[in-house]
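curious how this folds, go ahead:
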Amino acid sequence: MADPIRLLLADDHAVVRSGLRLLLEAQPDMVIIGEAENGADAIRRTAELRPDVVLMDIAMPGMNGIEATRRIKADSPRTAVLALTMYEDDQYFFEMLRAGAAGYVPKRAAPDELASAIRAVSRGDVFLYPSLAGRLVQDYLLRRDVEEHEPPADDLTPREQEVLTLIAQGLSNGEIGEQLVISAKTVDRHRENIMRKVNLHNRVDLVKYALRKGLIDLEE
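Got it, this is the predicted structure:
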């Protein structure tokens, strides 16, 4: 018989952890080896216990589940993180996936769906709740359509790429000018040229464009 799946429960509500323990300990192939009540505690307990799967809530006091997931995956890459949360909006969904979560299940899911998700991520697969998986496909198709029709970064001069990168990093025109040893007025002229060439009209869209083209990454 295969070893049971070793689980760590990370949720700031004791009643939720108790309910999960009752539910999952009834599964013959699962065992609860620890609990955590916040993100920092989840990181510490994961380092101590090396669970196969961490069931991670998102909204917890102190460090949230997104940052905890990012750190757990950096320190314990073999541990799978499964988001189990009440949040079903796109922001949290995509942030958890970018942080390294292998699955995302809403707390309204049926018990057998949660058990299936745990088994899937424990063997290295990805599990996305059906309604959320559809959003991932839609996001991919939208990104693909945008990328197919937008100008490549190579259309920008090297100086414009430098300016765009610094804009995307949140620097003001004055700060960019100081870093590149040019005037703020010259920076503004470069920004206008960039927007015209890539057909974008505000800073948020420029940041997204810089991300898609690899000029900056999410860790910066």
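
CA only for contacts and neighbour counts going forward, please
Fine.

Leu128 contacts Tyr104, doesn't it?
Yes. Applying Cα atoms under 8 Å, one finds Leu128 in contact with Tyr104, separated by 5.2 Å.

higher neighbour count, the two?
Tyr104 (29 against 19; other Cα atoms under 10 Å).

apart from its chain neighbours, what residue comes closest to that one?
Ala83 (4.6 Å; Cα to Cα, 6 or more residues apart in numbering).

for the one you found, which three-state class applies?
Assigned by DSSP: H, G, I helix; E, B strand; the rest coil, the conformation of Ala83 is strand.

need the contact list for it.
Contact analysis of Ala83 by Cα atoms under 8 Å, 6 or more residues apart in numbering lists 55-58, 96, 101, 103-106.

from these, which is closest to Leu9?
Leu55 (5.1 Å; Cα to Cα).

I'd like the next helix or strand past the helix or strand Ala117 falls within.
Secondary structure from DSSP states H and E places Ala117 in helix 111-122. For helix 111-122, the following helix or strand on the C-terminal side (DSSP H and E) is strand 127-128.

what about the closest residue in space to Glu37 that isn't next to it in sequence, how many neighbours?
Nearest non-adjacent residue to Glu37, counting by Cα to Cα, 6+ apart: Asp12, 4.2 Å away. Counted with other Cα under 10 Å, residues neighbouring Asp12 total 19.

that's a strand at Asp12, yeah?
No. Applying three-state DSSP, one finds Asp12 to be coil, outside a strand.

so who does the closest residue in space to Tyr87 that isn't next to it in sequence touch?
Spatial nearest neighbour of Tyr87, chain neighbours left out: Pro106 (6.8 Å); criterion: Cα to Cα, 6+ apart. By Cα under 8 Å, 6+ apart, Pro106 lies in contact with 83-88, 129.

run this one through as well so I can compare:
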Amino acid sequence: MATATFRRTGPVRIRLALPGLLAMLGLRQLIERIPGAEVASTVSTRDALLRALREQRPDVLVADPGLLAEEVSPGMLVGIRVLHISPHPHARPATRNHACGFVSERSELERVCEALEIITGCTVAHGQRGDCVSCPLSKSLKPAPLPVLTRRESEVFALISRGKGPTAIGQELGLSIKTIETHRENIKRKLGLSCSMDLVDLARRWSRGESIDDAFPARPAPNGVRRPPA
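Presented below is the predicted three-dimensional model:
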């Protein structure tokens, strides 16, 4: 399949959607150093982002995943290249169909600059996602690894952290509710959790970037291996 490209008639318009003022100012300074790029507008709340997307569509949206909830539908992002940036290294967009990449605010400055330059200089038309497989940014969308959990269990855990229930998770991953429930039970067993409420609480803490290694110190080691006494 031939790569679909587009021609620019002016600067690349970038909208910043971040809750933190310092992060906003820092990214603006980085973007101003990129030839042919300009910050079209900045917003710091979800409501402001919704209004801005309805009024004016940028070429690139650099946003905290927390501001892109269900109210921001994929249809509102058609034609916009989206880079997620968050202070929480575990955070990832729940779906990949409207995101080009992810970078943590805790990343090295060089990594953040590289991500901005890649998404600003991209000439692949949005919607031709098959052409983006080789893009370095696409690899950044993979969920952060979790100890003791399988890849699929990690995906389920990440969706739980975003408040998704079994039905929504099943639709997201193309799996039955029964399969999702089995994954949830396996996750609880591996993490030594006794109820679904503890699972949701732990998942949300993880999504905020908090370490969960010591959250439940009494949880059993994987595969039934006994932990040495403290």
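
TM between them?
Here the TM-score for the pair of chains, by TM-score structural alignment, normalised by the length of the first structure, is 0.52; 147 aligned residues with a Cα RMSD of 4.1 Å.

now Asn64 of the first structure: how far from Asp11 of the first structure?
10 Å (Cα to Cα, to the nearest Å).

so which other helices or strands are in contact with the biggest helix by length in the second structure?
Longest helix in the second structure, counting residues (DSSP state H): helix 177-191. Counting contacts by 3 or more Cα pairs under 8 Å, 6 or more residues apart in numbering; DSSP states H and E, helix 177-191 of the second structure packs against helix 151-160, helix 166-173.

which residues in the first structure does the helix or strand following it align to?
As assigned by DSSP H and E, the chain's next helix or strand after helix 177-191 of the second structure is helix 196-207. Using TM-score structural alignment, helix 196-207 of the second structure lines up with nothing in the first structure.

relative to helix 177-191, how tilted is helix 196-207 of the second structure?
Per axes from the mean of the first three to the mean of the last three Cα atoms, to 10 degrees, the angle that helix 196-207 of the second structure makes with helix 177-191 is 80 degrees.

buried stuff in helix 196-207 of the second structure?
The neighbour-count check on helix 196-207 of the second structure (16 or more other Cα atoms under 10 Å) flags 199-200, 202-207 as buried.

centre of the chain to it, how far?
Remark: helix 196-207 of the second structure is offset 17 Å from the chain centroid, using Cα atoms, centre = their mean, to the nearest Å.

that one vs helix 151-160, what angle?
90 degrees.

which parts of the first structure are helices?
Using DSSP H, helices in the first structure cover 14-25, 39-49, 65-75, 90-99, 111-122, 130-149, 158-168, 173-180, 184-198, 203-212.

could you tell me where the second one falls in the second structure?
Helix 39-49 of the first structure corresponds to residues 46-56 in the second structure, going by TM-score structural alignment.

what's next to the matching stretch, contact-wise?
17, 43, 67-68, 71-72, 76.

can you rerun that using 6 Å?
43, 67 (Cα atoms under 6 Å, 6 or more residues apart in numbering).

ok, now stretch 6-25 of the first structure?
The contact list for stretch 6-25 of the first structure, computed with Cα under 6 Å, 6+ apart, reads 31-38, 51-57, 60.

and that stretch, how far from the chain's centre?
23 Å.

hmm, back to that, and the residue nearest to Tyr87 of the first structure, what's its match in the second structure?
Pro106 of the first structure maps onto Ser104 in the second structure, with residues paired by TM-score structural alignment.

follow-up on the earlier one: by neighbours, which of the contacts of Pro106 of the first structure wins?
Ala83 leads those on contacts (other Cα under 10 Å) with 30 neighbours.

any idea how far that one is from Leu97 of the first structure?
Separation of Ala83 of the first structure from Leu97 of the first structure (Cα to Cα): 9 Å.

please work out which of the helices and strands packed on helix 177-191 of the second structure is packed deepest.
Mean neighbour count (mean count of other Cα atoms under 10 Å) peaks for helix 151-160 among those, with a mean of 21.

what is it packed up against?
Helices and strands touching helix 151-160 of the second structure, by 3 or more Cα pairs under 6 Å, 6 or more residues apart in numbering; DSSP states H and E: there are none.

if we use 10 Å, what do you get?
Judged by 3 or more Cα pairs under 10 Å, 6 or more residues apart in numbering; DSSP states H and E, helix 151-160 of the second structure is in contact with helix 166-173, helix 177-191, helix 196-207.

next, the angle from the longest one to helix 166-173.
For helix 177-191 of the second structure against helix 166-173, the angle between stretch directions is 100 degrees (the same axes, to 10 degrees).

run the chain-centre distance for helix 177-191 of the second structure.
22 Å.

before we move on, back to that, what does the residue nearest to Glu37 of the first structure align to in the second structure?
By TM-score structural alignment, Asp12 of the first structure lines up with Pro19.

what's the burial count for Pro77 of the first structure?
If you count neighbours by other Cα under 10 Å, Pro77 of the first structure ends up with 12.

do I have it right that it meets Arg71?
Yes. The pair Pro77 of the first structure and Arg71 qualifies as a contact (Cα atoms under 10 Å) at a distance of 9.5 Å.

shared neighbours, those two?
Gly100 (Cα atoms under 10 Å, 6 or more residues apart in numbering).

OK, contacts around Ala37 of the second structure?
Ala37 of the second structure makes contact with 10-14, 31, 59-60, 116-117, 120-121, according to Cα under 10 Å, 6+ apart.

for those, which one is nearest Pro143 of the second structure?
Using Cα to Cα, the contacts of Ala37 of the second structure come closest to Pro143 of the second structure at Leu116, 20.2 Å.

grab the nearest non-local neighbour of that closest one.
Ile31 (7.2 Å).

aligned partner of the one you found in the first structure?
So, by TM-score structural alignment, Ile31 of the second structure is matched to Leu24.

touching, Thr45 of the second structure and Leu67? I think so.
Yes. At 6.7 Å, Thr45 of the second structure counts as touching Leu67 under the criterion of Cα under 10 Å.
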